[in-house]
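>>> Generate coordinates for the sequence data below:
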Amino acid sequence: MPLEHILLLGAVLFSLGILAVITKRHAVVVLMGIELIFNAANLNLVAFSRYDPSLLQGQMFSLFVILVAAAEAAVALAIVLRVYQHFKTANVNQIVTPEK
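Predicted structure coming up:
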C-alpha cells in the first residue's frame, strides 16, 4: 500500500475529528473527536515508521500516544460524569458556572 493512501486516510480521520470537536456539543462526542485526532496521528507515525524498518521511533512514539490517550479518556470521562451530576447535562453549551 503506498504511503500516500495511508496519509490520505490519516488526513480524513484528522478532519473528521476536528469536525466533531468543532460542531458537536455533547461532551462524549467531543471526546470521541479527540480520540479520532489521536488515531490519525498514530496512523501517520506508524506509516512513516514502516518506510524505515531499522528505526522504530514512530511505533514507540505511537504506543506512548496510545497510553496517553487511554489515560486522557479515563480522566475526561470521569470529569464528564462529575459535570453531569452537578449540572444535569452533558451538553457543553449548557454548562454555566455561577457568578461570584
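>>> CA atoms for contacts and neighbours, from now on please.
Fine.
>>> Outside of stretch 32-44 itself, list whatever touches it.
Identification of contacts with stretch 32-44 by CA atoms under 8 Å, 6 or more residues apart in numbering yields 6-7, 9-11, 13-21, 62, 65-66, 69.
>>> let's see this one next to it:
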Amino acid sequence: MAKGYWVIAWKSISNPAAVERYVAPATEAILSNGGRVLAGGEPAKAYEQGTATRLVIVEFDSLQQAIAAYEHPDYQATLVHLAGAAERDVRVIEGAA
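Now for the predicted structure:
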C-alpha cells in the first residue's frame, strides 16, 4: 500500500505568535494520528515558480490515514490558531507505489 503525504506550503504568516500557538498541539495531533514530520522549514533554494516560504511534509502509512488525520477533530481544533494569522496551501497526496 502506498503511503500518504501532507504537503503544506505556507503562503503568508501575518501573526507569528498565533502560528507558534498552533505548532505544539498540531504536532501532537499529527503524531497521535500516525503522522511523521519528514521535513519542515524555509527552502534552501526555490526554482521555477517556487517561492521561498515555509514548507512542511508529513508522511502517513496510507492515503486514507493522511486524510483521516487532517479531518480528525483533534487536528481540526488546532486550526483555530491560524484563522487570520496565516494562509496555507495544504495538499494530501498518495506516494509512489
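>>> Can you calculate the TM-score here?
In this superposition the chains share a TM-score of 0.30, using TM-score structural alignment, normalised by the length of structure 2; 52 aligned residues with a CA RMSD of 4.1 Å.
>>> the helices in structure 2, which residues?
Secondary structure of structure 2 by DSSP state H: the helices cover 16-32, 63-71, 73-78.
>>> returning to that earlier point: counting only helices, which of the contacts of stretch 32-44 of structure 1 make the cut?
Using DSSP H, the members of those that fall in helices are 6-7, 9-11, 13-21, 62, 65-66, 69.
>>> Name the nearest residue to Ala20 of structure 1, sequence neighbours excluded.
Excluding the flanking residues, the one nearest Ala20 of structure 1 by CA to CA, 6 or more residues apart in numbering is Gly33, at 5.1 Å.
>>> Please give the number of neighbouring residues around that neighbour.
Neighbour count of Gly33 of structure 1, defined by other CA atoms under 10 Å: 23.
>>> how far does stretch 13-28 of structure 1 sit from the chain's center?
Its chain's average C-alpha position is 9 Å from that of stretch 13-28 of structure 1, according to CA atoms, centre = their mean, to the nearest Å.
>>> in that stretch, what's buried?
13-18, 20-21, 26-28 (16 or more other CA atoms under 10 Å).
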